[in-house]
Structures are given as C-alpha cells and as structure tokens.
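> Turn this into a structure:
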Amino acid sequence: MSFTLAIVGRPNVGKSTLFNRLVGKRLALVDDQPGVTRDLREGEARLGDLRFTVIDTAGLEEATDDSLQGRMRRLTERAVDMADVCLFMIDARAGVLPSDEVFADILRRRSAHVILAANKAEGAAADAGVLEAYGLGLGEPIRLSAEHGEGLAELLAVLMPIADEYARREAENAPETDVDVDEEGDEAEGPRVPTREKPLQVAVVGRPNAGKSTLINALIGEEKMLTGPEAGITRDAISTQFDWEGLPTRIWDTAGMRKKAKVQEKLERLSVSDALRAVKFAEVVVVLLDVEIPFEQQDLRIADLAEREGRAVVVAVNKWDLEGEKQDKLRELKEEFARLLPQLKGAPLVTVSARTGRGLDRLRGAVIRAHEVWNRRVPTAQLNRWLAGMVEAHPPPAPGGKRIKLRYMTQVKTRPPGFVAMCSHPEKLPDSYRRYLINGLREDFDMPGTPIRLTLRSQADKNPYKGKKKSTPSRLRKHLGKKPHSD
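Alright, predicted model coming up:
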C-alpha cells in the first residue's frame, strides 16, 4: 500500500522545488516571491526504489480568519489530516522563526509521522539554522538542498521504515482468495475484472473569477480547490482524477487568462503558460463564461485558442442562478455564440451554477457528446459519395480558366477529425470553397462544434518520381554497350 507524503512549511522554504524533484517533472510553479503555491497539488513521487504519493501545499500562515491566507492555511491543514507522513521544511539559512515553532506544535498534535527537513542547507551558512532545528522537538533534521538534489539519500533512509510498515499492513489486510480447481487439476477461471478505462482529460479555462475552481469542487464533491471572491486565486494548473458518475475523468483547474497586454508580472505569465499547457494535454476544453459579462473579447480568444489547438470545446455559462430572465438570456447567448464564434458552430452551450450544482448533469452530457464527435471516423466510401454530391451541387471555380477537379477524399486521423482531398491545382482552390466543404462535413456527418482539418493535395504529391529524369537501368546499359559476338 503506497503512502502519502505532504510537504508543509512556511512560504518560500522550497516546498515546490522539492515536489518537482520528487516527481521528476516541473509540475509546480516556482518563483522567488513567497506564496506562489495556493492549491494542493498531488504527484507520483519516485525516490530510489520507493514509490509514493506526494502533496505540495500552500505556505503555512498564522492567519485563522476567512482571508485568503486563512483559507490557504485550512486547505494545508486538510492535507496534513489526509497524509500518512508530513515533511516539515524550514529554511536553514533563515533559521527557526517563531512561526516555525507554532507550526511544529500543530504538526505534533495532528500527524503520526513528522519528518523535519532543513532546506537550503548547502554550505556553512546554514549550519546555525540546522542546529536551531533540533530545538523544535521533531528529532534530527535532514539537511536538504531541494534545488541541488542534496540530502535525498538521507530522506530515503528515513522513509524506508515507514514504507515497510505500510507494506506490512497491506499484507495483513489483504483478503484471502480461494482458488477453485476443476477435475483435471487446472485452476478454474473466475469472473474477469474489467480493465479500467483511461480517464477522460478535461481542462476548465476562462477569465479570472469566472468560477472555475468552484465548478471543479462541485464536480468532485469536495473543497479541494481554493476559492473566494478574489480574482486570480488559482495560479497552477491543478489536475484531479475522479469518477464523474461512472466516467473516469481527470480534470484541470487553470489560472484565469487576462488580456496579454495586462499580464505584466512574471508569475502571472507563468500561470497563463501553465494553463496553456493544460489545454494542449486535454481532450475536451470547457470554456467557462460569467453570465453577467459573457463573450468578452478575452473569452473569444480563449475559445479560439482551444479550437486552434484541435481540442473538443464545450462552452459553459456559469452563475446561472443569478439570472432573472433565463429564457430571454438563453436566446441572447445562443445568438451571440453563433455570431461571434462561427468556427465552433454547433458546439455545446450549457448553463450551470457551480454554487448550487444545477446543470452539472447537462455539462457531463455535453462533454461526453463533444468527445464522441471529436473521435468520429467516416468510412471512405461514404465520404466519396458525399464529395461527389457536394461537387455536383456546387462545382469548384476555375480560376484563370484552369478547372479544379476534386477526385478523392479520405479521413486520415481523428482527435480532431482530419481529412485529405486529392485535387488538381490545390493552391488555387479558394478558402470559401474549403469552408463550404468543412461546413458540409460538419452538417452531413453530425460533427457539430469540433475542429475539422482539411488538407488539399494534388495527385502529383503522391508520385515519388515526379521531376526526376528517366534513366536506363545499369544492367541494361551494360548489356547494350557490349560488342556483338563474331562467329
């Protein structure tokens, strides 16, 4: 049974740096300014031969009210209660501060296993801080340098007995299984356990304060993401795996994306970059709008970004419980959607209330539908019968008197659907006719809203000998060069 390790400590002691090193990836944002991490981030850690789950937490603050710092502290305390082991980090160069003593006392009461680590301990400048750490009453501190990877062997040595304890518990609690043996002595085959599907990858994106974190908390059924009235609370792209009414799903909560001109701070640029990576990893992107100010210019840019990345898109309008004239507003939203986002024509538009939970079943149905369309494949024979009908109904133009012939079409990929059409003079086919074909594919093969990629190629592109000079084979050339035999 794998154990869970929570890394806790004051802001800016190097928790996220150690988290990234343990998981072997740069998952958590790291910056010199304190308080970068606000949400809980989980990862699969590897230390030597040891495998375990590690949780990166927000910096422990002394605030206990409903302020942002107070809510961050409560989220971290929740991680402490969830974890099997707590790694309490201090800054060896700064030494032990009064807040470290307060938090050490809290951890002694709330956690069965507390490991003390003095980070940034490389060099003689950290010696005094390491000695002070003994006074916290948490045993001998481990000298660490998360940035340089020093002290990880000592951490492994401390964690191994804990891992052995959890492995022993797993062996003791494992249920006994009876094996049926048939008359010939072979083991009887029991009922097969269905293999678990790969989780559906969903990213929730939108402007700051649209309610992304609140929506995800409502979906997973627990307060895992930090929420509040302040805009821009979420900084990292945090992923969570859960069972969405029988559908294995991994969902990303992302930072709010403002206009590029307004993004000045380095940390916000990193947050937006992290959100863009989440869009690239996702299969379905939920663009979350605020019902009070929907389809702002930035909303359109975000939706267009998801379409250009080739993701399936669902547009969700949040805070629907605040809307009075629902029917009139819904009619207005649909009209604006069709007018402002023609490239997503037919994509699902659903109304939700993350605060009350209304509309979440419709959101699930829209996500499943968008994913199915995104994976749709059209048989080649059916596709070419369709192409012949489209050309007959509206023949392609003949620019400069050169007639363009569309000969053949096939689907070469899904996720999103991609098609290749063989034709003469593909470079002369106008964009309007390409749009005519794409819209026809979307309507006739029931692919609303999904990005469709159409590539035009000429028959000559398939001929590997085009442009090469004809040459006589070497053996024939040698034979022709021989003199005839004389009798």
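> C-alpha only now, for contacts and for neighbours.
Fine.
> list the contacts for the residue nearest to the spatial centre of the chain?
Geometric centre of the chain, nearest residue: Ala278, 3.7 Å, by Cα atoms, centre = their mean. Going by Cα atoms under 8 Å, 6 or more residues apart in numbering, Ala278 touches 203, 237, 252, 254.
> this one next, for a side-by-side:
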Amino acid sequence: MDMPTVAIVGRPNVGKSTLFNRLVGKKLALVDDRPGVTRDRREGDVTFGGLQFRVIDTAGLEEADAQTLTGRMRMQTEAAILAADVVLFVIDARAGVLPADQPFAELVRRAGSPVILIANKAEGGAGLAGAYEAFTLGLGDPIPFSAEHGEGLGELHEALKGALPPREDDDEEEDADAPGGRALKVAIVGRPNAGKSTLINRMLGEDRLLVGPEAGITRDSISLDWEWRGRRIKLHDTAGMRRRARIDDKLEKLAVSDGLRAVRFAEVVVVLLDATIPFEKQDLTIVDLVESEGRALVIGLNKWDLVADQPGLLKQLREDCTRLLPQVRGVAVVPLSGLAGDGVDKLMQAVVQAAEVWDTRISTSRINDWLSEATSRNPPPAVSGRRIKIRYATQVKSRPPHFALFGNQLNALPKSYTRYLVNGLREAFELPGTPIRLSLRTSQNPFDKG
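This next block holds a predicted model:
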C-alpha cells in the first residue's frame, strides 16, 4: 500500500511550514513572518507515534487570477487537496476566523477528504477565543495548537490515527491472513430510542449493550468485534444524535460528538429510523451528515413488526426516501426488527454491497465514453454567448467515488447541470446510494477560446 498523504493548507502566514517542520522533525521548509514564503508543494516522510505518512506543505491559499504566480501556486495547492487522504486546515487562532478563510474551507469541504481543523498559535491559551470561533467554518472540532512550541501534538496524533486509511500491515485492522480478512467498520446511528443497541444485541446474539425504553441510555461510542457469514465486522454503537440546540447536558454533548466521530471513522453507516415515525427532520439531518462525511450509507427501518400489516407502506417509504434524500438516490432501505431479529441478514447484505459501491474504481476511458454521450444528449449551456465545454473526466479517488471534470468556464456551470452529471454517473456506473464528489477544473490556457 502506498504511504498515505496529508496536506497542510490554509491562508498565508498561519504557520503551515512551522507545522510541516514539526511533523517531519527537520527544518526542511523555510519559515518567515512574511506571507507567501512557500511557493511549491514541499513533501516529507513522517513517522509520528506509530503512524507513517507523507506530509505536503502547500503555498498559502489566496484568491488570484490563474495566470499570475499566486494563481499558479493556488492551483498547486488545489491539486494537493484533491490528492490528499487527509487535509490539515490551519487557521491563526490569534487572528480568529477571517473572511478569507471561508472560501477555502468550502474548497476543502468539497474535496471530500477527512479534514482536521488546527487553530495554530494558541500557545498558553492566548488564541482560545479564536479556536472556538473556528467552529463557524463547519469543519468539525478545532484542535488548539502551537506548531512552534509543540502544544496539541497528542490531540493531532489521535485525530490523524482516526482519519488516516488503515495500513495493510496493521495487525488489528488489516490482517489479510486472519479469518474474514480486514474488518469492515460499520457505525449504527440514529435518533435517540431508534433501537440501535437492541439491534446490535440481536446481531451479537447476547445482551452486550444496555437497553431500555428511556431515550439516551447509550452515551459512549462502543466498538464491538463481530463476524457475519465469515466476514469480520467492527460494529460501532453510538449515542442517539439530536440537534445540538436541544442538548443542555454536558455529558450528552460529548456523547453526540463521539457519535459524529464514529461516523467519520466508519466505512459504512447504518442510519436507523423508527418505522412508526420515519423521516423526521432529525433523520434527514443525520443522513445529510453521513453524506457530507462521504461514508457509504444504508437506511434501516427498525420496529417494522409494528407496521408490517400496512399494505404498500414499504413502497411508499422508499418513494419518500427518493424524494427527501436525492443526494443519496438509490440508497438501500431495509425493513427490520432488532427486537424480533427479522431482516438483520438483509441489512448486512445491503451493508456489504454499499461498501463495494463506495470502493468502486472506474477506468478513465469508460468515464469519457459516458461523458461524450451525456454532453451530446444534453450539452452544457452557453455563458455570455460562449458555450461551456467539458473536455475530459477522470476518477481521482474512491471511498467515496470522486470525479474531476476539466474544461473551460466550468465555474459557470449551473447546479442543475452538475446534478444531471452526478445522476448520470450514478446510473451509468451503478453507484446507488453512495455519496458522489464532483470537482470542476477550468482550463488555465489563456489561448483556449473554446
């Protein structure tokens, strides 16, 4: 397995190169108080508390014309973000979140890789207010950090340990010789009292988890080893997720945060709905979170035994799912009863299938044959009298499938057309229910007039 890559990105002068030097253990990157010292991507191999990865130091992200030096530096940084397994997004905690941070936070989010938010220059608590402000970027919990003094390294190690793809030589997770091979990581999430712990007890065949009619009994994210049809499974039971605004208890806030972490570390997430009151607003929010984290998804309709006598209900709920959750069109919706043990086998079949779809790789030639047909059937619109041209497409990543399109004026492509392309990819290459990422790369050739 190739060494995973970690890209350090952020505005100029937030301390990216100091962090790079700290991780590599040598002063390989130039450091200065003036912004813009780093221009090229600089790489170094890191061994960090048992973790091994390649770290990439990038030029500071700045809005700039593509033909300028700054613009070309930005393109290099965007390429590093696309290729990275994990992105370290660095802000200056003392300066707080600036308007310039927002567009780049959006860029990193769209790339679809796991993101670790670092509030640098927070030594001695000086930047804690700025660190808390970093929550507004929507990139998860910030790590208060000091690249210069090494504060926060323990928290960074924990975050990287969870975000980096498992190594093939990792005995615990990747022992290919072990019965069942590598364990598939599955998180069971949902609203409080949807029956998550009852379902897992049924899967395990024992009362391993505390259950009861009261909502919110489970507080920790609990990891359990299991085997299904000879396949190793690592199950994560999580606390019920409810809107943060409705959480007063500090312990429950921690539990919900733990549930979010379980989603990020899972490969497949089963969102468990209560079939008697399905598709509540909070259910849709949880599915949205799973999609934005780029995880494979299966929807389980629990307590089905209570509504099984209603003819046509399953068909209706599957139609509701398509209407309410178009971003995961085709997702498997499985009726089950954790209490009675019905439907567990079908749920696991759907989980394994979702993992395979999530891991799909498609050849560039097949993608471009599809693209040619899709754009002939429905050409991109014209902007200011000049037609948008999509020249080429390729898959840059799997887990989830991530495609890059290259052409001219792609930044003017309407959302309706990108939806058409995503739905086309989903249908043509049989990618039901999985998140699909689409990056648009506009040609930087000034002589390309289309």
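> mind listing which of the contacts of Ala278 of structure 1 are in strands?
203, 252 (DSSP state E).
> Tell me the counterpart of Ile367 of structure 2 in structure 1.
Matched to structure 1 by TM-score structural alignment, Ile367 of structure 2 sits across from Leu383.
> tell me the contacts of its match?
The contact partners of Leu383 of structure 1, by Cα under 8 Å, 6+ apart, come to 409-410.
> about what we covered before: can you add neighbour count and give the contacts of Ala278 of structure 1 back as JSON lines?
JSON lines is the format used below for the contacts of Ala278 of structure 1 (neighbours: other Cα atoms under 10 Å):
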{"residue": "Ala203", "neighbour count": "27"}
{"residue": "Ala237", "neighbour count": "27"}
{"residue": "Trp252", "neighbour count": "27"}
{"residue": "Thr254", "neighbour count": "30"}
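> farthest pair in the contacts of Ala278 of structure 1?
Ala203 and Ala237 (9.0 Å; Cα to Cα).
> Run through the helices of the stretch 151-300 of structure 2 in chain order.
Taking DSSP state H, counting those that start in this stretch, the helices of the stretch 151-300 of structure 2 run over residues 153-163, 171-174, 196-204, 250-265, 281-292.
> so where in structure 1 does the first one end up aligned?
Mapping helix 153-163 of structure 2 onto structure 1 (TM-score structural alignment) gives no aligned residues.
> Tell me the spacing between Leu184 of structure 2 and Leu160 of structure 2.
19 Å (Cα to Cα, to the nearest Å).
> So what's the residue count around Gln52 of structure 2?
Gln52 of structure 2 sits with 16 neighbouring residues when counted by other Cα atoms under 10 Å.
> got the buried residues for the helix ranked longest in structure 1?
Counting residues, the longest helix found in structure 1 (DSSP state H) is helix 152-173. Buried residues in helix 152-173 of structure 1, defined by neighbour count with 16 or more other Cα atoms under 10 Å: 152, 155-156, 159, 163, 166.
> what's the counterpart of Val205 of structure 1 in structure 2?
Here Val205 of structure 1 is matched to Val189 in structure 2, going by TM-score structural alignment.
> residue contacts, that match?
196, 237-241, 259, 263, 269-272.
> Buried subset of the residues you listed, written for ChimeraX?
Here is the ChimeraX selection string for the buried members of the contacts of Val189 of structure 2, based on 16+ other Cα under 10 Å:
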select :196,237,238,239,240,241,259,263,269,270,271,272
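> can you redo the contacts of Val189 of structure 2 as CSV with distance to Ile116 of structure 2?
Shown next, in CSV, are the contacts of Val189 of structure 2 (distance: Cα to Cα, whole Å):
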residue, distance to Ile116 of structure 2
Lys196, 28
Asp237, 23
Thr238, 21
Ala239, 22
Gly240, 24
Met241, 21
Gly259, 17
Val263, 15
Val269, 20
Val270, 24
Val271, 24
Leu272, 27
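> Distance check, the residue mapped onto Gly216 of structure 2 from structure 1 against Lys212 of structure 1.
Correspondence of Gly216 of structure 2 to structure 1, assessed by TM-score structural alignment: Gly232. Relative to Lys212 of structure 1, Gly232 of structure 1 is positioned 11 Å away (criterion: Cα to Cα).
> repeat for Leu305 of structure 1
Between Leu305 of structure 1 and Lys212 of structure 1 the computed distance is 18 Å (Cα to Cα).
> try Thr53 of structure 1
Counting by Cα to Cα, the gap from Thr53 of structure 1 to Lys212 of structure 1 is 25 Å.
> try Tyr408 of structure 1
45 Å.
> same thing with Phe103 of structure 1?
Distance of Phe103 of structure 1 to Lys212 of structure 1, computed by Cα to Cα: 31 Å.
> just Glu77 of structure 1 next, same as before
Per Cα to Cα, Glu77 of structure 1 is found 23 Å from Lys212 of structure 1.
> got the buried residues for stretch 275-289 of structure 2?
By 16+ other Cα under 10 Å, the buried positions in stretch 275-289 of structure 2 come out as 275, 278-279, 283-287.
> Near Val114 of structure 1, how many residues? Count them for me, please.
By other Cα under 10 Å, neighbour count at Val114 of structure 1 equals 19.
> typed the wrong thing, it's Val284 of structure 1
Neighbours of Val284 of structure 1 using other Cα under 10 Å come to 26.
> again with Thr364 of structure 2
Neighbours of Thr364 of structure 2 (other Cα under 10 Å): 15.
> For it, give me its contacts.
Going by Cα under 8 Å, 6+ apart, Thr364 of structure 2 touches 393-395.
> In strands, which of these appear?
Using DSSP E, 393-395 are the members of the contacts of Thr364 of structure 2 that sit in strands.
> Now flag whichever of those is closest to Val333 of structure 2.
Distances from Val333 of structure 2 to these, taken by Cα to Cα, are shortest for Gln395, at 27.3 Å.
> What's that closest one aligned with over in structure 1?
Gln395 of structure 2 maps onto Gln411 in structure 1 when the alignment is built from TM-score structural alignment.
> Confirm for me that that match is in contact with Met422.
No: in this structure Gln411 of structure 1 lies outside contact range of Met422 using Cα atoms under 8 Å: 11.7 Å.
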